[in-house]
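S.K.: using only what follows, build the 3D model:
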Amino acid sequence: MRDVARAVEMSPMTVSRALRGDETVNEKTRDRIRRVAADLGYVYDSTAQAFRTQKSGFVAVVLPSINNANFAETFRGLSDALTGSGVQLLLGSTNYRLEKEEELVGQLLTRNPEAIVLTGGHHTDVTRKLLENAKIPVIEIWDLPPDPVGHVVGFSNADAMSLIVQHLVRQGRRKLAFVGAAAGSDMRGVARRDGVIAAATALDLTQVAQIDAGPAPVSMRHGAEVVVKLGPAIATYDALVCVSDPVAFGVLNECRRLGIKIPDDVAITGFGHFEIAAVSSPRLTTAGVHANKIGRKVAGVLQDIFAGETSAQWIDVGSELVLGETS
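M.R.: Have a look, this model is predicted:
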């Protein structure tokens, strides 16, 4: 900073105020100091300012996976909507493990984030205690938890799957199988499975088969392996209700390889309205859950929080049935 001050022939205090955006330094001078600092390769250290103001300038975001296109789209919507706000995002990934989320939350809170965004409404007791003690805004996304920690921006996984089941039953499909991750390894997957069973029961279907595709996160490969394992017997079901579009795509490709006609022999549905659902051949029937909209709504909640709004917000972005050619 002294080097910058010498270059502009001003005091280090003036340089410091200019670099942190203090309007007591006129705009023309601030611009000149920033240009000189950039030419010298100087980066302003905001640590002292954060300590003084108790504002770190960033929000922590915890996602189950950075490989999942829908979670990436949610992050993009949030990031795009915060452009120009001065807020930066610090991202962590749990790989669908609650104990990893607990570890990440503990680490992130040491960085003094101004808010934290968590995917889902299921957390360990330790995580909930950490969040309560931190006394910062918490936003839970991609779920509608019955006992939220703070703000909520999400949808009902069960309701989304109910749309799919109702559609299949209207077509006369009666023997359904749910294809998803091993029990307990993906709480949103569990909610989707339970939603399928509840919707089927309400429509007088006596049983929904459950096909374990492996530990979360399950992918196209896992979907294909389910069909390889069961072989032509997979077509004894009227419909395969898959936990996600990638799993459904894997199931679809392997069924076609075996000569099983889709949807004549068996219907296949996905979840999430991924890009792959629209470009697959045939196109997948799926549930759209507005991933980008979730991110943008979260940004709106954050902006309200930073503006001084203190009441908890509950935002249900809903879901929709997206008809394809596989049902």
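S.K.: going forward, measure contacts and count neighbours with C-alpha atoms only.
M.R.: Fine.
S.K.: so Val152 makes contact with Trp314?
M.R.: Yes. Val152 lies in contact with Trp314 (Cα atoms under 8 Å); the separation is 4.7 Å.
S.K.: show me what counts as buried in the helix or strand harbouring Arg17.
M.R.: Applying DSSP states H and E as the criterion places Arg17 in helix 12-19. By 16 or more other Cα atoms under 10 Å, the buried positions in helix 12-19 come out as 12, 14-16, 18-19.
S.K.: just checking, next helix/strand downstream of that helix?
M.R.: helix 27-40.
S.K.: for that next one, packing partners?
M.R.: Helix 27-40 is packed against helix 2-8, helix 12-19, with contacts defined by 3 or more Cα pairs under 8 Å, 6 or more residues apart in numbering; DSSP states H and E.
S.K.: need these in CSV (columns: distance to Ile66).
M.R.: Below are the helices and strands packed on helix 27-40 laid out as CSV (distance: least, Cα to Cα, whole Å):
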stretch, distance to Ile66
helix 2-8, 40
helix 12-19, 34
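S.K.: can you tell me which of those is nearest to Ala72?
M.R.: helix 12-19 (32.5 Å; Cα to Cα).
S.K.: return the set of buried residues in stretch 107-124.
M.R.: Within stretch 107-124, the residues scored as buried using 16+ other Cα under 10 Å are 108-109, 112-123.
S.K.: wait, doesn't Leu108 sit right on Ala60?
M.R.: Yes. The pair Leu108 and Ala60 qualifies as a contact (Cα under 8 Å) at a distance of 6.8 Å.
S.K.: which residues in the protein form strands?
M.R.: Using DSSP state E, the strands of the chain run over 58-63, 88-93, 116-119, 138-141, 151-154, 176-180, 208-212, 239-242, 267-269, 286-288, 314-316, 320-322.
S.K.: and Arg174, what does it touch?
M.R.: Neighbouring residues of Arg174 by Cα atoms under 8 Å, 6 or more residues apart in numbering: 168, 205, 238.
S.K.: shouldn't the last one be in contact with Val169?
M.R.: Think Asp238. No. Applying Cα under 8 Å, one finds Asp238 not in contact with Val169, separated by 9.9 Å.
S.K.: neighbour-wise, which of these two wins?
M.R.: More crowded of Asp238 and Val169, by other Cα atoms under 10 Å: Asp238, with 22 against 17.
S.K.: any idea how far Lys261 is from the more buried one?
M.R.: 12 Å (Cα to Cα, to the nearest Å).
S.K.: what of Ser311?
M.R.: The value you get for Ser311 to Lys261, if Cα to Cα is used, is 53 Å.
S.K.: ok, the residue most central in space within the chain - contacts?
M.R.: Centroid-nearest residue in the chain, with Cα atoms, centre = their mean: Phe71, separated by 3.6 Å. Contact criterion Cα under 8 Å, 6+ apart gives 63-65, 291 as the residues in contact with Phe71.
S.K.: okay if I get those residues as CSV plus neighbour count and distance to Val279?
M.R.: Putting those into CSV (neighbours: other Cα atoms under 10 Å; distance: Cα to Cα, whole Å) gives the following:
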residue, neighbour count, distance to Val279
Leu63, 22, 26
Pro64, 21, 25
Ser65, 17, 23
Ala291, 23, 18
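S.K.: could you also give me the structure for this next sequence, so I can compare it with the first?
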Amino acid sequence: MTDIAEAVGVSAMTVSRAFKGDASIKPETRAAILSKADELGYVFDATAANLRQSRTGFVAVTVPSVENANFSATVRAISRELGKKNIQILLANTEYDPDEEERLINQLLRRNPEAMIVTGAQHTKRTDELLRKSGIPIIEIWDLPQAPIGHVVGFSNGDSVRALVEHLVKTRRRKIAFLGGETLADPRGAQRRAGFVAALGAHGLEAHRLVPLGSAPVGMSEGATGLDLLLEQFPDTDAVMCVSDLVAFGALAQCARRSVSVPDDIAIAGFGNYEIGRICEPPLTTVDVKAEVIGQRAAELAIDLLSGNMDDSAHLRHVIRPDLILRRSTP
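M.R.: Here you go, the predicted structure:
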């Protein structure tokens, strides 16, 4: 089935459904599959097909960190929606490590999940091969990959940051810095930094105030340390865009310790719309990436695929539109 699927350009699941006469398969697709099967001398094994009907009842989900509130919100939404159909999740925490992701995905696939929801779109070559040859629906979330493995539910980190930079520029801030983690360990953080650099460049502003905070995940402690490093290197900075609300909160707390007024002396903005950003003083300007909506849409898509309401070969790209949330940490 894998050979036929690769030759025709569909998934192994689509091949299986075509042989079983599934009405969701387009006639022209089924004809192409049957023709290629005849060409390759493939004979459908009804016994094996019957064994395949035994469902495992779970969908595998990977996230970079179970401690991150946004990823937790995504997982909760996935679990809630799948639970309505008596489908459970098998969760794996990759710790922002591509090699660990590869190991975990290999382990998960051995347990025959009915589908897999993968956070992020940058994988090792081996992980990419495992997912593409898995024969199950694959849904990549939180990113918008240029060459998706299967289906996508995500948003553009770069575009989201541009809206935030536009706001800072409109409020007459010109010496704007970025606090974030090491780019190789955090692809989404790297995309935000790239969006930040591009947005400043579009306004003819220098984008050299880039302070790395170490390997992901980075949080409040790194934000406080980063603020000190930033002001040591660039004491005239008038605005800071942080890779997350946690980093922004750390920077905000350090400003209070140093008697730096926010936003009068320096404006601070975060990313992610975490709860801490809503209750701190002053509340943080941020970007709401709609983490729960991402999980809900991914789960709904998985349900449609597993119920046969959608052809797995018709790869869906669902784009989430984050919202800019303006609060008192910026003018």
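S.K.: with Ser280 of the first structure as the reference, measure out to the residue nearest to the centre of the first structure.
M.R.: Counting by Cα to Cα, the gap from Phe71 of the first structure to Ser280 of the first structure is 20 Å.
S.K.: returning to that earlier point: among the contacts of Phe71 of the first structure, which are located in helices?
M.R.: Judged by DSSP state H, helices contain the following of those: Ala291.
S.K.: what's the burial count for Ile136 of the first structure?
M.R.: Residues near Ile136 of the first structure, counting by other Cα under 10 Å, number 15.
S.K.: verify the contact between it and Ala115 for me.
M.R.: Yes. Here Ile136 of the first structure reaches Ala115: they are 5.6 Å apart, a contact under Cα under 8 Å.
S.K.: which residue in the second structure aligns with Val301 of the first structure?
M.R.: Correspondence of Val301 of the first structure to the second structure, assessed by TM-score structural alignment: Leu301.
S.K.: Arg258 of the second structure - how many residues pack around it?
M.R.: So Arg258 of the second structure, with other Cα under 10 Å, has 10 neighbours.
S.K.: roughly how far does it sit from Val289 of the second structure?
M.R.: Taking Cα to Cα, one finds Arg258 of the second structure at 31 Å from Val289 of the second structure.
S.K.: now Glu6 of the second structure
M.R.: In terms of Cα to Cα, Glu6 of the second structure sits 35 Å off from Val289 of the second structure.
S.K.: between the two, which is the more surrounded one?
M.R.: For Glu6 of the second structure and Val289, the more surrounded residue by other Cα under 10 Å is Val289, and the numbers stand at 23 against 13.
S.K.: for the residue nearest to that one when sequence neighbours are not counted, give me its contacts.
M.R.: Leaving aside its chain neighbours, Val289 of the second structure sits nearest to Pro322 (4.5 Å; criterion: Cα to Cα, 6 or more residues apart in numbering). Applying Cα under 8 Å, 6+ apart to Pro322 of the second structure gives the contacts 155, 160, 287-290.
S.K.: can I assume Gln316 of the first structure is in contact with His151?
M.R.: One thing to correct before we go on: residue 316 of the first structure is Asp, not Gln. No. Using Cα under 8 Å, Asp316 of the first structure is not in contact with His151; the gap is 11.2 Å.
S.K.: who's in contact with the closest residue to Arg173 of the first structure other than its chain neighbours?
M.R.: Nearest non-adjacent residue to Arg173 of the first structure, counting by Cα to Cα, 6+ apart: Asp238, 5.4 Å away. With contact set as Cα under 8 Å, 6+ apart, Asp238 of the first structure has these partners: 173-176, 265-267.
S.K.: let's have these in TSV, adding distance to Gly92 of the first structure.
M.R.: Shown next, in TSV, are these (distance: Cα to Cα, whole Å):
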residue	distance to Gly92 of the first structure
Arg173	41
Arg174	42
Lys175	40
Leu176	36
Asp265	42
Val266	39
Ala267	37
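S.K.: among those residues, who's most crowded?
M.R.: That'd be Leu176 among the contacts of Asp238 of the first structure, by other Cα under 10 Å, with 26 neighbours.
S.K.: quick one: the helices in the second structure, in order.
M.R.: Counting by DSSP H, the helices of the second structure are 2-8, 12-19, 27-40, 46-52, 69-83, 98-110, 125-132, 157-170, 187-202, 220-233, 245-257, 275-279, 291-306.
S.K.: packing partners for the second one?
M.R.: Secondary structure elements in contact with helix 12-19 of the second structure, counted by 3+ Cα pairs under 8 Å, 6+ apart, are helix 2-8, helix 27-40.
S.K.: centre of the chain to the longest one, how far?
M.R.: For helix 27-40 of the second structure, the distance from its own C-alpha centre to the chain's C-alpha centre is 36 Å (Cα atoms, centre = their mean, to the nearest Å).
S.K.: the first one too?
M.R.: On the basis of Cα atoms, centre = their mean, helix 2-8 of the second structure sits 29 Å off its chain's mean C-alpha point.
S.K.: do stretch 185-204 of the first structure as well
M.R.: Centre to centre, stretch against its chain (Cα atoms, centre = their mean), the figure for stretch 185-204 of the first structure is 20 Å.
S.K.: what are the buried residues along it?
M.R.: Here stretch 185-204 of the first structure shows 185-200 as buried, counting by 16+ other Cα under 10 Å.
S.K.: contacts only, for Val243 of the first structure.
M.R.: Contacts of Val243 of the first structure (Cα under 8 Å, 6+ apart): 178-181, 189, 192-193, 270-271.
S.K.: Phe249 of the second structure now?
M.R.: 220, 223, 270, 276-277, 280, 284.
S.K.: for these, please prepare a markdown table with the additional fields neighbour count.
M.R.: Below are the contacts of Phe249 of the second structure laid out as a markdown table (neighbours: other Cα atoms under 10 Å):
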| residue | neighbour count |
| --- | --- |
| Met220 | 19 |
| Gly223 | 28 |
| Gly270 | 28 |
| Ile276 | 14 |
| Gly277 | 24 |
| Cys280 | 13 |
| Leu284 | 29 |
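S.K.: which two among those residues are spaced furthest apart?
M.R.: Farthest pair in the contacts of Phe249 of the second structure, by Cα to Cα: Gly223 and Cys280, 14.6 Å.
S.K.: and the residue lying closest to Leu227 of the second structure once chain neighbours are set aside, how far is that from Ser329 of the second structure?
M.R.: Distances taken as Cα to Cα, 6+ apart place Ala251 nearest to Leu227 of the second structure, at 5.3 Å, with adjacent residues excluded. Using Cα to Cα, one obtains 11 Å as the distance from Ala251 of the second structure to Ser329 of the second structure.
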